[in-house]
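A.B. asks: heads up, no residue letters with this:
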């Protein structure tokens, strides 16, 4: 079982989680609500920043988990009121209205629950923190309709079916291990989404790269989908801003163990950024054409490198503000066995001079 600590951590506000699923949330702190996973009752006090916008646009910004069309329908049906009154979606906001949403939620996902064991680091009525194993896909997609984290969540907590994406607010890649947080009600989902948006979620990854990185630094390069190979992301002008801070933790002859902290959360961000500066991750078959075995490597090291068939990347630390209690929480997950073994072999077979 992973270790968990709850602490008054003093992490920087310049960090953000990786691979955001949700768009940036607006002003979750303005919400007052009484929430279960089935009946939703929310209020939001509009301020001057929304002046002149259509009220359906404001609602879609405030409650980004629902489509604009769904919110418009709720307005027409009287479930979404403005200052207690039914109003047309084209109404222009004057900047001081009170939005009230009172509705019974439908099932949001039709994926099937599956009895898949979860490594639960922490759980209460609002959030679930999971240490995801290597090989588990987070969300069902083409070719991955079952065996995913969503399928496991639907079994563990059936009411997650009434939340968009079963409560997921971010994801990590199939072959990346480590921590992610899941919301258990919509209020928690709003809060966590806002924390992702304002970069107050703290996430630290451990990784092993090829080559000798001399010192820590920051990689600030935009990332977008590769124009030819659609499986890959790449650094290109016009991409989305992407910033990775990193520190060298351990040096070997031909490799470096690094700790990376994310300021932005782009798909494959760490893998793309380190490949861009010339230090690809061990085991990353997407961004490296082949396994590189250093000249003179022992048979044990060569076999370990060839047998390490996933990117050497582990989401080791996760810090957040609890949506209900506002407590600062920090969770840690130990390295999985394959990562631990890789580092041990490097220490013994590729020690620095």
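C.D. replies: Alright, I've got the coordinates. What you see is a predicted model; the values in this text were computed from it and never measured.

A.B. asks: Going by C-alpha atoms from here, please, whenever you check contacts or count neighbours.
C.D. replies: Will do.

A.B. asks: where along the stretch 151-300 of the chain do the helices fall?
C.D. replies: Assigned by DSSP state H, counting those that start in this stretch, the helices in the stretch 151-300 of the chain fall at 186-197, 269-276, 299-307.

A.B. asks: deepest of those helices, which one?
C.D. replies: helix 186-197 (a mean of 24; mean count of other C-alpha atoms under 10 Å).

A.B. asks: re earlier: got the helices of the stretch 151-300 of the chain as JSON lines, with distance to residue 118 columns?
C.D. replies: Formatted as JSON lines, those follow (distance: least, C-alpha to C-alpha, whole Å):
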{"stretch": "helix 186-197", "distance to residue 118": "20"}
{"stretch": "helix 269-276", "distance to residue 118": "25"}
{"stretch": "helix 299-307", "distance to residue 118": "25"}
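
A.B. asks: Nearest to residue 164, out of these?
C.D. replies: Ranking those by proximity to residue 164 (C-alpha to C-alpha) places helix 186-197 first, at 8.7 Å.

A.B. asks: Which elements pack onto the closest one?
C.D. replies: Applying 3 or more C-alpha pairs under 8 Å, 6 or more residues apart in numbering; DSSP states H and E, one finds that helix 186-197 makes contact with strand 31-35, strand 177-183.

A.B. asks: Just say which of the ones you listed is most tucked in.
C.D. replies: It is strand 177-183: most buried of those by mean count of other C-alpha under 10 Å, with a mean of 26.

A.B. asks: now that strand, how far from the chain's geometric center?
C.D. replies: Here strand 177-183 is found 7 Å from its chain centre; the criterion is C-alpha atoms, centre = their mean, to the nearest Å.

A.B. asks: another one to put next to it:
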């Protein structure tokens, strides 16, 4: 479903000499520059009755009229699904998503998603692109997500994401013992054969992941991860690329690896942990309304807490203490 949009304004004299797309971005700050450029190219923008290019300069005083269409989320329905709301105000929501909850409706998951829960909690999100979602987490990844409640907040948060100024930090447990932290700078794209998977490929999009050691065990490492970019499955693909896949990852993790002499509780815990051990624990950004730098944290979910406790106990059982860094 789509809804019609009609906007009009006069270009101020002080904008004389600016590109058309720059002038429109100043006049209509609720809409991203890329969206405005698309409308210009699609012929949805008239300047004194003329169709111009995004790069054409304005003289000031022209009358601008925009007639366009916006996607409406009318086909998505709100559902009474519990939300763990970490923060809420007039501009945004911060949600602590549990593992197992799909973020966005799709062919295989038409409902019972985070979007359905959000629309039930805040029906006005039907007027915001993608129900306010600015970024996503995989179904089996837990942790913090920010949701924009207004069109202007959505535009400004997406700009932060694109400018790489939004901070997203994760906790994870990977297979193998890392000797230290590092950076993975490797492009990510669709797997050339298995199209439902992502992979490091030469023609992929730039992707940068930073990681550091938080705690070492006998056959695994607890790590803190910071993203520069936000590609699909980025952490999972990058850690698998350096041969330290996330514990429990059903897609990129390979066969289950048991440390030699693993205790029975550890064997049971590793076999029972069927999701990637990945949690988005910290989110930081500039508030779209106040301009204030804000951040939130979410503690590890119970399943990861229990997993780490078993890993520690296994190390103590064999008189090999975990190494806190």
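C.D. replies: Perfect, thanks for sending it. Treat the numbers as computed from the prediction; the structure is a model and nothing was measured.

A.B. asks: so what corresponds to residue 4 of the first structure in the second structure?
C.D. replies: Here residue 4 of the first structure stays unmatched in the second structure, going by TM-score structural alignment.

A.B. asks: ok, residue 137 of the second structure - contacts?
C.D. replies: Going by C-alpha atoms under 8 Å, 6 or more residues apart in numbering, residue 137 of the second structure touches 103, 143, 145.

A.B. asks: Can you check which helix is longest in the second structure?
C.D. replies: As assigned by DSSP state H, the longest helix anywhere in the second structure is helix 302-317.

A.B. asks: re earlier: what's the closest of the helices of the stretch 151-300 of the first structure to residue 213 of the first structure?
C.D. replies: Nearest to residue 213 of the first structure, of all the helices of the stretch 151-300 of the first structure, is helix 269-276, at 10.4 Å by C-alpha to C-alpha.

A.B. asks: Give me the residues contacting that closest one.
C.D. replies: By C-alpha under 8 Å, 6+ apart, the surrounding residues in contact with helix 269-276 of the first structure are 18-19, 219, 221, 223, 233-235, 242, 244, 260, 280-281, 284, 287.

A.B. asks: Go through the helices and strands packed on helix 186-197 of the first structure and name the closest to residue 100 of the first structure.
C.D. replies: Of all these, strand 31-35 comes closest under C-alpha to C-alpha, at 9.6 Å.

A.B. asks: The closest one corresponds to what range in the second structure?
C.D. replies: Following TM-score structural alignment, strand 31-35 of the first structure has no partner segment in the second structure.

A.B. asks: and the helix or strand just after that strand, which residues are buried?
C.D. replies: Going down the chain from strand 31-35 of the first structure, the next helix or strand is strand 39-45, by DSSP states H and E. Buried residues in strand 39-45 of the first structure, counted by 16 or more other C-alpha atoms under 10 Å: 40-45.

A.B. asks: okay if I get the contacts of residue 137 of the second structure as a markdown table plus distance to residue 288 of the second structure?
C.D. replies: Below are those laid out as a markdown table (distance: C-alpha to C-alpha, whole Å):
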| residue | distance to residue 288 of the second structure |
| --- | --- |
| 103 | 22 |
| 143 | 21 |
| 145 | 15 |
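
A.B. asks: wait, which of the residues you listed is closest to residue 155 of the second structure?
C.D. replies: Among those, and counting by C-alpha to C-alpha, the member closest to residue 155 of the second structure is residue 145, at 15.9 Å.

A.B. asks: picking up where we left off before, I'd like the helices and strands packed on helix 186-197 of the first structure laid out as JSON lines, including distance to residue 80 of the first structure.
C.D. replies: Shown next, in JSON lines, are those (distance: least, C-alpha to C-alpha, whole Å):
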{"stretch": "strand 31-35", "distance to residue 80 of the first structure": "14"}
{"stretch": "strand 177-183", "distance to residue 80 of the first structure": "23"}
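
A.B. asks: Any idea which of these gets closest to residue 333 of the first structure?
C.D. replies: strand 177-183 (6.3 Å).

A.B. asks: what about residue 106 of the second structure, neighbour count?
C.D. replies: Residues within reach of residue 106 of the second structure, counting by other C-alpha atoms under 10 Å, total 10.

A.B. asks: For residue 124 of the second structure, see how far away it is.
C.D. replies: Distance, residue 106 of the second structure to residue 124 of the second structure, by C-alpha to C-alpha, to the nearest Å: 21 Å.

A.B. asks: Nice, that's everything, thank you.
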